[in-house]
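K.L.:
sequence and computational prediction follow.
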Amino acid sequence: MTVMAERTAHTPQMTVEEFEEIAKAAEKLNDAVRFEFIDGRIGVKGVPDGDHNEIVGWLLEECVQSGNGLRPYTSDLGLEVEKYRTGRAKPDLAFAPKRSFTGQGDWADPAPLAMVVEVTSYDSDTNRRDRQDKPAAYAAAGIPVFLLIDRDACTLTAYSEPSSEGYHLTRTAKFGEKLALPKPVGIELDTEELKDYIR
């Protein structure tokens, strides 16, 4: 199956430099939110709920136990995404070779990444943010694999073969099924446990 992420042209709300100043100041005042700048718009991600955290923990265990040599990076990792539109994102989880981000600042170059992961939230922006904007931004940044764990649909979708137009290949599995993640991740996930985290 193929997919191309669509992008809409509009005027950005602010420059990336203005966003970075606002995000840094706001997150010092309130660590319960994370700010992102995708497709020229500022976005806010709230604190994950318990099931969201359990899903992230499950995936950490699966990937670390696989022995594929990739190190997990948590949601504190800020990434420079959207090569042509200049964006900033904080994925729920990311995987890259060890020491990939040594010496980098608040917003890191995504080039070393093997995979980024987003787990949908139960908020009004999740459809646009996680299902539309993020796949386009991560593909534009050249990140090889984007894994979307969609709690509403009870599915996992692995996006791969990125280009500036979007990801060209998707693989989807329902919670309880197995999903093979393409290289450079190269592992198979047994998703049976995810059934425990459905509302």
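P.N.:
Everything's here; your move.

K.L.:
can we go C-alpha only for contacts and neighbour counts from here?
P.N.:
OK.

K.L.:
need the contact list for the residue nearest to H52 when sequence neighbours are not counted.
P.N.:
Once flanking residues are discounted, H52 sits nearest to V119: 6.7 Å by C-alpha to C-alpha, 6 or more residues apart in numbering. Neighbour list for V119: 52, 55-56, 92, 130, 148-151 [criterion: C-alpha atoms under 8 Å, 6 or more residues apart in numbering].

K.L.:
next up, a structure to set beside the first:
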Amino acid sequence: MTLSAADPRSCSLREAANQLNVPEGWRVEIVGSGLVVSPTPLGRHAGIIDDIAEQLARQLRDDRAALQNIAVEGVDDGEDYTIPDLTVLPAAVKFEDDWLFPADIVDLAVEVVSLSNPNNDTVNKVQEYAEWGIPVYLLVDPRDGGIVTYSDPVDGEYRAQHKSRFGEAVQLPKPLADVSIDTAAFTRYGSGRP
């Protein structure tokens, strides 16, 4: 990943992110005031996200949508932005021509832990999403079959955590208290076919 000829010290992080020459299929985020470049997810990772998206689509109100790879930024958080694997936000976003949306319209961010950079999902984004006030952060970890539902962000921290395991139903908290996720089909990395 290289910057163009522009001196990176003379541009903002957003400008630097836009100038990065990343391989096809890779994506750039600014998390914790640092550039994070991630590869295309594994098939198992994408399959879990697709399964969650299908379940959410059947349960969400008509004015909400579950969209993959929507960029989200903190309202008052400088240049940081992330691209959650899945985001629940107003359905009207589907008709916008923008690529970046404020965190204060997000009900849920979902991340499936990446093998290439697990700390980005398990540490950095937990802090970032809490600071941004995203009501629910669902963290699915195919490395060990664990799921953590973070909720109730106050003063930059999630006050509630609920741990589950693959195979258990996950009941989401407010504002999605009428939504549950069936994880019976989720499989761990390296487990072969289900």
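P.N.:
That came through fine. Model, not experiment: these values are computed from the prediction.

K.L.:
next, the TM-score between them, please.
P.N.:
Superposed pair, TM-score by TM-score structural alignment, normalised by the length of structure 2: 0.83. Supporting alignment: 181 aligned residues with a C-alpha RMSD of 2.3 Å.

K.L.:
alignment lookup: the residue nearest to H52 of structure 1 to structure 2.
P.N.:
Under the alignment (TM-score structural alignment), V119 of structure 1 pairs with V112 of structure 2.

K.L.:
confirm that L89 of structure 2 sits in a strand.
P.N.:
Yes - looking at L89 of structure 2 with DSSP: H, G, I helix; E, B strand; the rest coil, it is inside a strand.

K.L.:
check contacts around the corresponding residue of structure 1 for it.
P.N.:
Aligned by TM-score structural alignment, L89 of structure 2 pairs with A96 of structure 1. Counting by C-alpha under 8 Å, 6+ apart, A96 of structure 1 makes contact with 70-73, 112-115.

K.L.:
swap in 6 Å and give it another go.
P.N.:
70-71, 112-114 (C-alpha atoms under 6 Å, 6 or more residues apart in numbering).

K.L.:
most centrally placed residue in structure 2?
P.N.:
P84 (2.2 Å; C-alpha atoms, centre = their mean).

K.L.:
still on that earlier bit, roughly how far apart are the match of V119 of structure 1 and A184 of structure 2?
P.N.:
To A184 of structure 2, V112 of structure 2 is 16 Å away according to C-alpha to C-alpha, to the nearest Å.

K.L.:
what does V33 of structure 1 align to in structure 2?
P.N.:
Match for V33 of structure 1 (TM-score structural alignment): W26.

K.L.:
quick one, what contacts that match?
P.N.:
Here W26 of structure 2 is in contact with 38-40 (criterion: C-alpha under 6 Å, 6+ apart).

K.L.:
neighbour count, secondary structure and distance to F101 of structure 2 added to those residues, as JSON lines?
P.N.:
Formatted as JSON lines, the contacts of W26 of structure 2 follow (neighbours: other C-alpha atoms under 10 Å; DSSP: H, G, I helix; E, B strand; the rest coil; distance: C-alpha to C-alpha, whole Å):
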{"residue": "S38", "neighbour count": "16", "secondary structure": "strand", "distance to F101 of structure 2": "20"}
{"residue": "P39", "neighbour count": "15", "secondary structure": "coil", "distance to F101 of structure 2": "22"}
{"residue": "T40", "neighbour count": "13", "secondary structure": "coil", "distance to F101 of structure 2": "22"}
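
K.L.:
got TSV for these, with distance to A71 of structure 2 too?
P.N.:
Shown next, in TSV, are the contacts of W26 of structure 2 (distance: C-alpha to C-alpha, whole Å):
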residue	distance to A71 of structure 2
S38	14
P39	16
T40	16
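
K.L.:
pipe the contacts of V119 of structure 1 into CSV and attach secondary structure, distance to A137 of structure 1 and neighbour count per row.
P.N.:
CSV is the format used below for the contacts of V119 of structure 1 (DSSP: H, G, I helix; E, B strand; the rest coil; distance: C-alpha to C-alpha, whole Å; neighbours: other C-alpha atoms under 10 Å):
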residue, secondary structure, distance to A137 of structure 1, neighbour count
H52, helix, 22, 21
I55, helix, 23, 19
V56, helix, 21, 20
D92, coil, 15, 19
D130, helix, 10, 20
L148, strand, 13, 21
I149, strand, 17, 27
D150, strand, 18, 20
R151, coil, 21, 21
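
K.L.:
going by distance to R171 of structure 1, which of those residues wins?
P.N.:
L148 (10.4 Å; C-alpha to C-alpha).

K.L.:
now check structure 2 for the residue matching the closest one.
P.N.:
Checking TM-score structural alignment: L148 of structure 1 goes with L139.

K.L.:
its match and V126 of structure 2, how far apart?
P.N.:
L139 of structure 2 is 9 Å from V126 of structure 2, by C-alpha to C-alpha.

K.L.:
what do you get for D76 of structure 2?
P.N.:
17 Å.
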